[in-house]
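**Q** task: produce atomic coordinates for the following.
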Amino acid sequence: MNKLAIIGGSGLYNIDGIKDEKWLNVDTPWGKPSDQILEAKIEDKQVYFLPRHARGHKINPSNINFRANIDALKQLGVTDIISVSAVGSLKEELEPGKFVLVDQFIDRTFARVKTFFDKEIVAHVSMAKPTSPGLMKACEEVLKKLNLKHKVSGTYLVMEGPQFSSLAESNLYRSWGCDVIGMTNMPEAKLAREAEIRYTSVAMVTDYDCWHEDHEDVSVEQVIKTLLSNADNARKMIVEVVKNFENFIDPKDPANNCLDTAIITDRSHWTETTKQELKNIAGRVLKS
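**A** Down below sits the predicted model:
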């Protein structure tokens, strides 16, 4: 059975018609996730919502417990994640209010733990194609249906933050051909892959970072204003995707069973302690 989770801002779950709402406490070997996880139904389809920064936006991007977030969702049986996040634009044609369906990342974060396999058991999953093509297609079809401005395929530069970019940094990332810049999708996407959860990223452009000479430097006020104006569109997208995402699941998705060929450490070195720590994430392969 396929289950979808949405990771994003606190207001994404304020959806008309949502029912059977229940906030769940989930413990993980990595600590507590960002917040309780909302279990609910949209037209009889079960869905989960995880406020990435906690309700009220209380967690700095660098302090998000990404491992706990992914582990908690895996425990709930989540097979697919749609990440919804605010980003700055690095290209003229990606104006505020536009959606970008991300299919590549450049990870420039440096203060975060980026793997579940950090002691005794070592695994190397492929991130060549870091997002799930089927989920991205599901989102694309919905954005078309709703007639919302969007771009299919884009590179997301993930910076550490919490400060916004310097002008020199912004221009450097533009020279690399990046489309958008944000602070939250790494190591989230990497950890989802290690957990064999299909993942896609829907980026909502809120500003032009600081490179555009005809626009003000990015500010929190500006970001929030654009986010609020676009939140209804994001919620409409979620409702439609929940209904139909299963129709787009790709049997050859790179996340499917990727741990089969990723673990390099010989079984003789696996300890029960580490196996217990990884049981939610990698129990399928550790038991085999």
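
**Q** only C-alpha atoms from now on, for both contacts and neighbour counts.
**A** Noted.

**Q** find the centremost residue of this structure, please.
**A** Closest to where the C-alpha atoms of the chain average out (C-alpha atoms, centre = their mean) is Ser83, at 3.3 Å.

**Q** wait, is that residue part of a helix?
**A** No. Looking at Ser83 with DSSP: H, G, I helix; E, B strand; the rest coil, it is strand, so not inside a helix.

**Q** that one contacts Thr200, doesn't it?
**A** Yes. Applying C-alpha atoms under 8 Å as the test, Ser83 and Thr200 come out as touching, 6.2 Å apart.

**Q** ok, so what distance separates the residue nearest to the centre of the chain from Ser132?
**A** Counting by C-alpha to C-alpha, to the nearest Å, the separation of Ser83 from Ser132 is 12 Å.

**Q** got any residues that touch both of the two?
**A** 199-200 (C-alpha atoms under 8 Å, 6 or more residues apart in numbering).

**Q** report the contact partners of Gln222.
**A** Per C-alpha under 8 Å, 6+ apart, neighbours of Gln222: 206-207.

**Q** three-state assignment of it?
**A** Gln222 is classified as helix under three-state DSSP.

**Q** please enumerate the helices of the stretch 1-150 of the chain.
**A** In the stretch 1-150 of the chain, the helices defined using DSSP state H, counting those that start in this stretch lie at 66-75, 133-145.

**Q** this one next, for a side-by-side:
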Amino acid sequence: MTDHDHHAPRTPVIGVIGGSGLYDIAGLTDQRWERVASPWGEASDELLFGTLDGVSLVFLPRHGRGHKRAPSDLNYRANIDVLKRVGVTDILSLSAVGSLKEELPPGHFVIVDQFIDRTFARAKSFFGAGCVAHVSVADPVCPRLGDALEHAARTLGLDVTRGGTYLAMEGPQFSTRAESNLYRSWGCSVIGMTNMPEAKLAREAEICYVTVAMVTDYDCWHQDHDAVTVDQVVKILFGNADHARNLVRHVTPHLNTPRTSCPAGCDHALDHALITAPAARDPDLVAKLDAVAGRVLGG
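**A** As a prediction, this is how the structure comes out:
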């Protein structure tokens, strides 16, 4: 893509990453599942392509259909790469979470605006030895997408809070009570296992990104935590998934406006991020970056 092409109006392609309990999107026409190859390895599943109320949409079940992949085993780089490779411009990340605040009960939705990354066993960047880059993730969520989702959620009458911090833990175990109380003392709103490094990689790939965190339970800090049964959590999980499908269906038409660029700069995050001099860049790594960073690498 040339710089001229980058500033031409683009028709949005909406990417949806579905978390626990959300393995498909209702209402899609012209549906087809297709595996997309990535130089970063195997994505979580095939991509589901379709049209939703006239808008191109691509869905990826984060854990694979049937929930086959644990959070630490996900190939986050491949997941983001394949979405970029097929032209996705905006990612709606739908994620089941635990609540760290009394006022965010099970069934509540939080449109997250910040993250704290406590994961440690995952590849977190497309860049590295041979092509070093540092992108800003000071504001990791696209406010334009957040505005659209908040409006859609309130129109649908969903219990929603705009703004909050998502604590990303490694897992697969849940927190100890001491950890849960520590994260509460930091002011975190919700806790989950998957949105980091996903959000960081989306920023490196210059894709607008937003998280809708769907509360299934209070984390173990809560005095009533031990009274919660698996059946109750699963019931909330699938109820949230139904609401999430409605939310996606309602918000998607409002995102179908061609634009030349993202007002928040998400789609040119790499403009000043590359550090390695052109002559010193590893051609093999540059080749792998064709979709993610081709705009600035001349691909």
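
**Q** thinking again about what came up before, out of the helices of the stretch 1-150 of the first structure, which is closest to Gly97 of the first structure?
**A** helix 133-145 (12.7 Å; C-alpha to C-alpha).

**Q** residue in the first structure paired with Ala43 of the second structure?
**A** In the first structure, Ala43 of the second structure lines up with Pro33, judged by TM-score structural alignment.

**Q** can you tell me how far that match is from Val158 of the first structure?
**A** Pro33 of the first structure is 21 Å from Val158 of the first structure, by C-alpha to C-alpha.

**Q** looking at the two, which is more packed in?
**A** Comparing Pro33 of the first structure with Val158 by other C-alpha atoms under 10 Å, the one with more neighbours is Pro33, at 26 against 20.

**Q** surely the more buried one and Ile7 touch.
**A** No. Assessed by C-alpha under 8 Å, Pro33 of the first structure is found out of contact with Ile7, at 11.6 Å.

**Q** Provide the aligned range in the second structure for stretch 272-285 of the first structure.
**A** The aligned range for stretch 272-285 of the first structure is 283-296, by TM-score structural alignment.

**Q** quick one: contacts of the matching stretch?
**A** Here stretch 283-296 of the second structure has contacts from 1-3, 6, 39-40, 81, 84-85, 126, 130-131, 204-206, 270-271, 297, 299, using C-alpha under 8 Å, 6+ apart.

**Q** which residue ranges of the first structure form strands?
**A** Here the first structure has its strands, by DSSP state E, at 4-8, 19-24, 37-42, 45-51, 80-89, 99-102, 104-107, 150-152, 155-158, 180-182, 198-207.

**Q** now render the ones you listed as TSV, adding distance to His215 of the first structure.
**A** Output for these, formatted as TSV (distance: least, C-alpha to C-alpha, whole Å):
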stretch	distance to His215 of the first structure
strand 4-8	26
strand 19-24	41
strand 37-42	37
strand 45-51	30
strand 80-89	12
strand 99-102	19
strand 104-107	25
strand 150-152	21
strand 155-158	20
strand 180-182	16
strand 198-207	9
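
**Q** quick one: closest of those strands to Lys236 of the first structure.
**A** From those, taking C-alpha to C-alpha, the stretch that ends up closest is strand 37-42, at 11.5 Å.

**Q** the closest one vs the second structure, average distance?
**A** Once the two models are superposed, strand 37-42 of the first structure sits on average 0.6 Å from its counterpart in the second structure (mean C-alpha distance after the TM-score superposition for the first structure).

**Q** any idea of the angle that strand forms with strand 19-24?
**A** 170 degrees (axes from the mean of the first three to the mean of the last three C-alpha atoms, to 10 degrees).

**Q** could you check strand 37-42 of the first structure and say which residues are buried?
**A** 37-42 (16 or more other C-alpha atoms under 10 Å).

**Q** looking at these, which is nearest Leu50 of the first structure?
**A** Distances from Leu50 of the first structure to these, taken by C-alpha to C-alpha, are shortest for Ile37, at 5.1 Å.

**Q** was I right to think that closest one contacts Trp23?
**A** Yes. Shown here, Ile37 of the first structure and Trp23 form a contact pair, counting by C-alpha under 8 Å, at 5.5 Å.

**Q** what does stretch 69-85 of the first structure rub up against?
**A** In contact with stretch 69-85 of the first structure (C-alpha under 8 Å, 6+ apart) are residues 2-9, 26-28, 32-34, 50, 135, 182, 184-185, 188, 191-192, 195-204, 280-281.

**Q** now, of those, which are buried?
**A** Buried among the contacts of stretch 69-85 of the first structure by 16+ other C-alpha under 10 Å: 3-9, 26, 28, 32-34, 50, 135, 182, 184-185, 188, 191-192, 195-204, 280-281.

**Q** nearest spatial neighbour of the corresponding residue of the first structure for Glu204 of the second structure, skipping sequence neighbours?
**A** The alignment partner of Glu204 of the second structure in the first structure, by TM-score structural alignment, is Glu194. Take Glu194 of the first structure and drop its neighbours on the chain: the residue closest to it by C-alpha to C-alpha, 6 or more residues apart in numbering is Val125, 6.5 Å away.

**Q** counterpart of the one you found over in the second structure?
**A** Val125 of the first structure maps onto Val135 in the second structure, by TM-score structural alignment.

**Q** likewise for His53 of the first structure?
**A** Counting by TM-score structural alignment, the partner of His53 of the first structure is His63.

**Q** next one: Glu216 of the first structure
**A** Match for Glu216 of the first structure (TM-score structural alignment): Asp226.

**Q** give me every residue that touches its match.
**A** Cys220.

**Q** which residue ranges of the stretch 151-288 of the first structure form helices?
**A** Ranges of helices in the stretch 151-288 of the first structure, per DSSP H, counting those that start in this stretch, are 167-175, 188-194, 220-244, 272-277, 279-287.

**Q** now the second one on the second structure. Mean distance?
**A** Comparing helix 188-194 of the first structure with its match in the second structure after superposition yields a mean distance of 0.2 Å (mean C-alpha distance after the TM-score superposition for the first structure).

**Q** what packs against that helix?
**A** The helices and strands touching helix 188-194 of the first structure, judged by 3 or more C-alpha pairs under 8 Å, 6 or more residues apart in numbering; DSSP states H and E, are helix 66-75, strand 198-207.
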